[in-house]
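K.L.:
sequence first, then the predicted structure, then my questions.
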Amino acid sequence: MKIGLYFGTFNPIHVGHLIIANHMVENSDLDEIWMVVTPHNPFKKKSSLLENHHRFELVYKATENYSKIKPSDIEFKLPQPNYTVFTLAHISEQYPNKEFCLIMGEDNLKSFHKWKNYETILEHHHIYVYPRISEGKVETRFDNHPKIHKVEAPIVEISSTMIRNGIKESKNIQPMLTKEVWNYIDEMNFYKK
């Protein structure tokens, strides 16, 4: 089984994340997508970042109707600060019968050569890249790389920051979230101050 790992803080998860995840799993050879909720760095206090368990709950609620998209809290149990290369090693050890691939936006591919042990990641894992509107050129060293697959996907320009600011300003941002995610955020009074 081939699983795409889609990392994010998901603060909060929105329909853009789901559109990309669903498109990737339906239009590639991936069998499932795991939405890996990144824990907040204990050394960086960010007041707008919800607690780990709340963000995981939002991802759970957003994905429960999608059989091929699953929430994952695998990074919560790893020492912080954490690097993707360690998460990949850990998850591959936990599930030896599954093949794990990375999902990233084109913007992340530009700085991928600066990631810790990026060569190790490329040696052991495929990367599926979705398009983003952004400035600058992707590193040519990754052009036609056998392990990097560009997937034509809708370009979604929704950001979690936009949603948090909208809630703070009492704007209606409901179309950008699933009903379950909106209900939980509203019920818990998240992002209002």
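P.N.:
Yep, it's here.
K.L.:
switch to C-alpha atoms for all contacts and neighbour counts from now on
P.N.:
Fine.
K.L.:
residues contacting residue 29?
P.N.:
Residue 29 makes contacts with residue 2, as judged by Cα atoms under 8 Å, 6 or more residues apart in numbering.
K.L.:
repeat that for residue 52.
P.N.:
Taking Cα under 8 Å, 6+ apart, we find residue 52 in contact with 37-40, 76.
K.L.:
any idea how far it lies from residue 73?
P.N.:
Using Cα to Cα, to the nearest Å, residue 52 is found at 9 Å from residue 73.
K.L.:
common neighbours of these two, please.
P.N.:
Common contacts of residue 52 and residue 73 (Cα under 8 Å, 6+ apart): 37-38.
K.L.:
picking up where we left off before, save the contacts of residue 52 as JSON lines, and put in distance to residue 157 too.
P.N.:
What follows is the contacts of residue 52, written out as JSON lines (distance: Cα to Cα, whole Å):
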{"residue": "37", "distance to residue 157": "20"}
{"residue": "38", "distance to residue 157": "21"}
{"residue": "39", "distance to residue 157": "24"}
{"residue": "40", "distance to residue 157": "24"}
{"residue": "76", "distance to residue 157": "28"}
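K.L.:
the residue lying closest to residue 174 once chain neighbours are set aside: neighbour count?
P.N.:
Once flanking residues are discounted, residue 174 sits nearest to residue 182: 6.3 Å by Cα to Cα, 6 or more residues apart in numbering. By other Cα atoms under 10 Å, the residues close to residue 182 number 22.
K.L.:
comparison target, given below:
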Amino acid sequence: MIIIYGGSFDPPHRGHFSIVEKLVQDFPEPKEILIIPNHRSPFKEKKILEIDEIWRLSELTFGSLINDSIRLVDMEIKSESSSYTYDTVLKLTGQYPNESFYLCIGEDSLIGLVQWYEFEKLNELIHSYIILRRTTEAPHILSFPNQEIENKSIVLNNPIWDVSSSKIRNERNLEYAKKWMNPDAFVFLQNQGWFEKNK
């Protein structure tokens, strides 16, 4: 099995790191967990951080987890266009023709999943969806767009962290960022004077 964990990571924080830790705990024998920062989400505005900054921050944030079965993948972030999950999964099926694919999505994206680009084709490529809790504590049941998606979904009972990338980048509060970011990633931004820019 291949687990796909993508996101904007603008910037990455401890909540993102804890998701990967939980995936390792709950799925101890995947062939690979692929952490895939995107270039630009079709659902979000232009990123605040530069692409090379996000890649470096991702290396610093997830670095202690990287091994033979957990990889940081640049296939989306090096693209010049919006990152569509279907395109990514289609490419991965060519690289791993005999593997089943498990796609991580946040519960906040669940209802709109059926409106994703080429969803019907994407759905055919996905063995299971791993649903990441954002606000709904276990054991509360999530709302699914239809029965088919619910039947092929696994809800990850991950810790819910009171942190957001948008708050880090919009407020640029040193103490908040220091609390929620990887220490090396925080220092990287601090050394660039990022917290003083465009406040």
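P.N.:
Structure received. Quantities reported herein were computed from a predicted structural model and do not represent experimental measurements.
K.L.:
any idea what the TM-score is?
P.N.:
Once superposed, chain against chain, the TM-score is 0.83 (TM-score structural alignment, normalised by the length of the first structure); 187 aligned residues with a Cα RMSD of 2.6 Å.
K.L.:
rewinding a little: check which helix or strand covers the residue nearest to residue 174 of the first structure.
P.N.:
Assigning secondary structure by DSSP states H and E places residue 182 of the first structure in helix 179-188.
K.L.:
list the contacts for the residue of the first structure positioned farthest from its centre?
P.N.:
Within the first structure, residue 170 marks the point farthest from the mean C-alpha position, 26.5 Å out by Cα atoms, centre = their mean. Shown in contact with residue 170 of the first structure (Cα under 8 Å, 6+ apart): residue 192.
K.L.:
cool, the one 10 residues further on as well?
P.N.:
Listed by Cα under 8 Å, 6+ apart, the contact set of residue 180 of the first structure reads 61-62.
K.L.:
map it onto the second structure.
P.N.:
Residue pairing (TM-score structural alignment): residue 180 of the first structure is matched to residue 184 of the second structure.
K.L.:
how much does the helix holding residue 182 of the first structure stray from the second structure?
P.N.:
Comparing helix 179-188 of the first structure with its match in the second structure after superposition yields a mean distance of 1.2 Å (mean Cα distance after the TM-score superposition for the first structure).
K.L.:
still on that earlier bit, same check for the contacts of residue 52 of the first structure, but in the second structure.
P.N.:
Compared against the second structure with both residues aligned by TM-score structural alignment, their matches' Cα atoms under 8 Å, the contacts of residue 52 of the first structure retain 39, 76.
K.L.:
which of the contacts of residue 52 of the first structure lies closest to residue 114 of the first structure?
P.N.:
Relative to residue 114 of the first structure, the closest of the contacts of residue 52 of the first structure is residue 38; by Cα to Cα it sits at 19.0 Å.
K.L.:
correct me, but that closest one touches residue 75?
P.N.:
Yes - applying Cα atoms under 8 Å, one finds residue 38 of the first structure in contact with residue 75, separated by 6.3 Å.
K.L.:
where along the first structure do the helices fall?
P.N.:
Listed in chain order, the helices of the first structure (DSSP state H) span 15-26, 52-63, 84-94, 106-111, 118-124, 160-168, 179-188.
K.L.:
in TSV, list the ones you listed along with distance to residue 138 of the first structure.
P.N.:
Converted to TSV, the helices of the first structure look like this (distance: least, Cα to Cα, whole Å):
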stretch	distance to residue 138 of the first structure
helix 15-26	20
helix 52-63	30
helix 84-94	20
helix 106-111	5
helix 118-124	15
helix 160-168	24
helix 179-188	34
